[in-house]
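1. Could you look at this predicted model? Sequence included:
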Amino acid sequence: MRALEGIRVLELGQFIAAPFAGQLLADHGAEVIKVEPPEGDPMRQWGIQLKEGQSLWWPVIARNKKSVVLDLRHPHGRALARRLALASDVLLENFRPGVLERLGLDPRSLLEEKPSLVVARISGFGQEGPYRDRAGFGSVAEAMGGLRHLVGFPDRPPPRAGLSLGDTLAGLFAAFGVLAALRVRERTGRGQVVDMALTDAVIAALESVLTEYSATGRVRERTGNTLPGLAPSNLYPTRDGRYLQIGANADGPFSRLCQAMGRPELAEDPRYATHRARGAHQAELDELIAAWTQEHALEELDRLLARHGVPAGPVNTAKEVAEDPHFRARGAVVEVETPLGRLLMQGVVPRLSETPGGIAWAGPSLGVHTREILEEVLGLGEEAWAELVAERVVAWAERA
């Protein structure tokens, strides 16, 4: 048994945010019906690296989903999508505001016909507000929501993180919103609309940045590898040319770091004995620690600090994450059979003790579940199926 077994989700989103939310729900057992256009979802082509001309992102973001091809440009395709929505528990989409309505899937009419439906809508700026109709991608949300301003060093332009953080955050919050709405439905029998903006998701992750500005008028700026007043917490160079992140900014971990360094007296030094004192002497403390770490190889330091209970860890590449025995043991990194062979990908999170999620299959071939879903969910007969195929409203594959 998986936690979301019995929940059917119709996913109409493309690119990243809604598909990532759908991935999370599917990982925990929801039946996610992924509707694709005849040419396939754009994610089948996205990603920095390809194998045999195919995306290496698709096997991850579409795993555990059922691929159904419907041409929503055709009236019959839109009619089938509406029927599927009304046969589902959740409708998940990330079109620009107004597109869902033009497809005949406006939430108001859907909820009138099926009051228990949950409609999760992800867009750049949300369904309301002055920016409602603006196009928005995750990178734009990261910039406008204040995240990008905080990344990098103060003397350089703010870089991107190398991942689609805005989309991922929005997908995560949308999945959380779906679960909250389903919990309410258990009590009331009624669904609702979950309105998730990419910018809202980024702003929600700003910790105390806005409160600091409100209280002091000061704007937090880029500070590179450190946070002002938080010491020691930095990347420190090692003898073999790598970097180790050490986070020993609390009194206990700092004392243990001093023991590991063979400098226990530093923990009693008035310049470093308290959190505020260490923050005031951050630069000199970082120099002192860096001089020590440069005398040792990274693996040696990592083992030493682990023995002393100091929070620390190397800056890993994908190769090192993939080969780390801890991540393999926890299932954070798993090997999955895909049409492109056995590939590594991230595992299912979070881990549930009684109803763990899992990966039943990687991203499916285009339209492989079309006939199955239209027959089993909508009761579509042979004659109707043949007509839809003839009109090129649907498409399907014979193999997974």
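-> Sure thing, it's come through.

2. going forward, measure contacts and count neighbours with C-alpha atoms only.
-> Fine.

3. so how many other residues sit close to Arg187?
-> 8 (other C-alpha atoms under 10 Å).

4. What of Glu382?
-> Neighbours of Glu382 (other C-alpha under 10 Å): 10.

5. Contact partners for it?
-> Contact analysis of Glu382 by C-alpha atoms under 8 Å, 6 or more residues apart in numbering lists nothing.

6. and the gap between it and Leu72?
-> Applying C-alpha to C-alpha, to the nearest Å, the value for Glu382 to Leu72 is 21 Å.

7. got it, and Ala273?
-> 65 Å.

8. all strands for the chain, in order.
-> Using DSSP state E, the strands of the chain run over 8-11, 31-36, 50-51, 54-55, 65-70, 90-93, 118-123, 193-197, 233-237, 243-247, 312-314, 333-338, 341-346, 394-395.

9. take the one below as the second:
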Amino acid sequence: MYRLLSDIRVVEGASFIAAPYCTLLLSQLGADVIRFDAIGGGPDYRRWPLGPGGDSFYWEGLNKGKKSVALNLAMPEGRELAIAIVTAEGKDGGIFVTNYPETGFLSHDSLCSVRPDLVTARILGHADGASAVDYTVNCAVGIPYMTGPEGDEHVPINHVLPAWDLLAGSTAAVSVLAAIEYRKCTGLGQHIRIPLSDVAAATLGTLGQIAEVAISGADRPKFGNSLYGAFGRDFGCADGKRVMIVALTSKQWKALIAALDLETPIRALEAELGISLESDEGARFLHRERIDAIVEQAVARYTLAALSQRFKSSGVCFGVYRTVQEALTDDPSFVESNPIFANVEHPSGCRYPTPGFPASFSSEARRNPYPAPALGQDTEEVLTTLLRVPSAALASLHDQGVIRLPDRLLSPS
């Protein structure tokens, strides 16, 4: 948690990953983030994984450090309050992140009629407004047909990481900061559209995968756990543990050969093939089956502990395959002694390691991450402070079902 963006106020009206992840990043950098929630929670409020009491660890993770205002958006009065929060005065405000539809009461044009300098960042599925989520975008751009065991070309394999959501959220955060700078110079707001499908397409294009298919006219086949275009694969140790070994550079390749004493068999293979594996990264991939057999036999002679010692002393690039549970218990640097984590108690009543912003800044000390809000816990503060709603009117709004206040505010004095 930092205070680098303490001079900006961001309003979030969103659910699921991409938009909440955008505002989470801004919040962890110090922005004051106010999210308006449906009374009783939005569509992701109980999304798995769940805690013992049924609370969503997913929701707590994405919304830590934010303020929550509970509104009944089905009522005109609730929608009016949401608009008022988004367009509230102040040079620090007028920043809205959402995945609501482009039309309706939260359209950019409608909001701009109240606050002309508004910056709206809107996450969409597709650029034409059609619905999509991470998994439906991922299946449409070809990644599942490049993933999985070699030979199963017609069996798509989904991944568990919502990569396009996370990249879209990061893109949105960068875009918001750019729009803020533009507004400082020009006084103008703008509507930023971030379609998940465009984020995915741009990423494949940036990594050369679109050019590869456009020029060759053929899709990339599956290569299992082999690293495409270089040397890298999983190998089994004598004790059944598995490691991922990678040699992208000549230095990494030489370190691997030295650590496993493979100078003789590798030199013989190079002589047979008439190539230099040290200087040609692509050759290591083309001849991976021959290389893999040599490395596999060598790795199988060592336990994981013995192999790790040899690899570390030689500078080999490798990683150990672990479950999340094993990562938590076996490697203190992953969470236990990692300064980005702190044990925080959340509204679920559970205390668990909670990450802050993953980058560090030399100009400012890291603060512990804040917990997620209880649903609607900041309704009173936001309405009375930001919108100057008289305290006497809060209970009336609650009784009408427009807002939800904490029980302490509803007790007789």
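-> On my side now, so go ahead. These figures come from a predicted structure and were not determined experimentally.

10. And the TM-score between them?
-> The TM-score (TM-score structural alignment, normalised by the length of the first structure) is 0.90; 389 aligned residues with a C-alpha RMSD of 2.1 Å.

11. Leaving out chain neighbours, which residue sits closest to the residue most central in space within the second structure?
-> Centroid-nearest residue in the second structure: Leu166, 3.3 Å away (criterion: C-alpha atoms, centre = their mean). Nearest residue to Leu166 of the second structure, sequence neighbours excluded (C-alpha to C-alpha, 6 or more residues apart in numbering): Ala18, at 5.8 Å.

12. just Arg276 of the first structure next, same as before
-> Gly229 is the one closest to Arg276 of the first structure (C-alpha to C-alpha, 6+ apart), at 7.0 Å.

13. Next, the contact list for the one you found, please.
-> 276, 278-280, 282.

14. same thing with Gln28 of the second structure?
-> With C-alpha under 8 Å, 6+ apart, Gln28 of the second structure has these contacts: 1-2, 65, 356-357, 369.

15. which of the residues you listed still touch in the first structure?
-> For the contacts of Gln28 of the second structure, the subset whose aligned partners also touch in the first structure (both residues aligned by TM-score structural alignment, their matches' C-alpha atoms under 8 Å) is 65, 357.

16. is it possible to export the contacts of Gln28 of the second structure to a markdown table including neighbour count and distance to Arg35 of the second structure?
-> Conversion of these to a markdown table gives the following (neighbours: other C-alpha atoms under 10 Å; distance: C-alpha to C-alpha, whole Å):
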| residue | neighbour count | distance to Arg35 of the second structure |
| --- | --- | --- |
| Met1 | 24 | 18 |
| Tyr2 | 21 | 19 |
| Gly65 | 24 | 11 |
| Gly356 | 25 | 19 |
| Phe357 | 19 | 19 |
| Pro369 | 22 | 18 |
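
17. nearest to Asp407 of the second structure, of the contacts of Gln28 of the second structure?
-> Taking C-alpha to C-alpha as the measure, Asp407 of the second structure sits nearest to Gly65 out of the contacts of Gln28 of the second structure, at 21.6 Å.

18. Surely the closest one is in contact with Pro373?
-> Yes: using C-alpha atoms under 8 Å, Gly65 of the second structure is in contact with Pro373, at 7.0 Å.

19. so Val402 of the second structure makes contact with Arg79?
-> No: in this structure, Val402 of the second structure is not within contact of Arg79 by C-alpha under 8 Å, at 9.0 Å.

20. Looking at those two, which has the bigger crowd around it?
-> Val402 (22 against 17).

21. corresponding residue for that one in the first structure?
-> Under the alignment (TM-score structural alignment), Val402 of the second structure maps onto Val393 of the first structure.

22. next one: Gln309 of the second structure
-> Per TM-score structural alignment, Gln309 of the second structure is aligned with Arg303.

23. okay, now that match: neighbour count?
-> With other C-alpha under 10 Å as criterion, Arg303 of the first structure counts 13.
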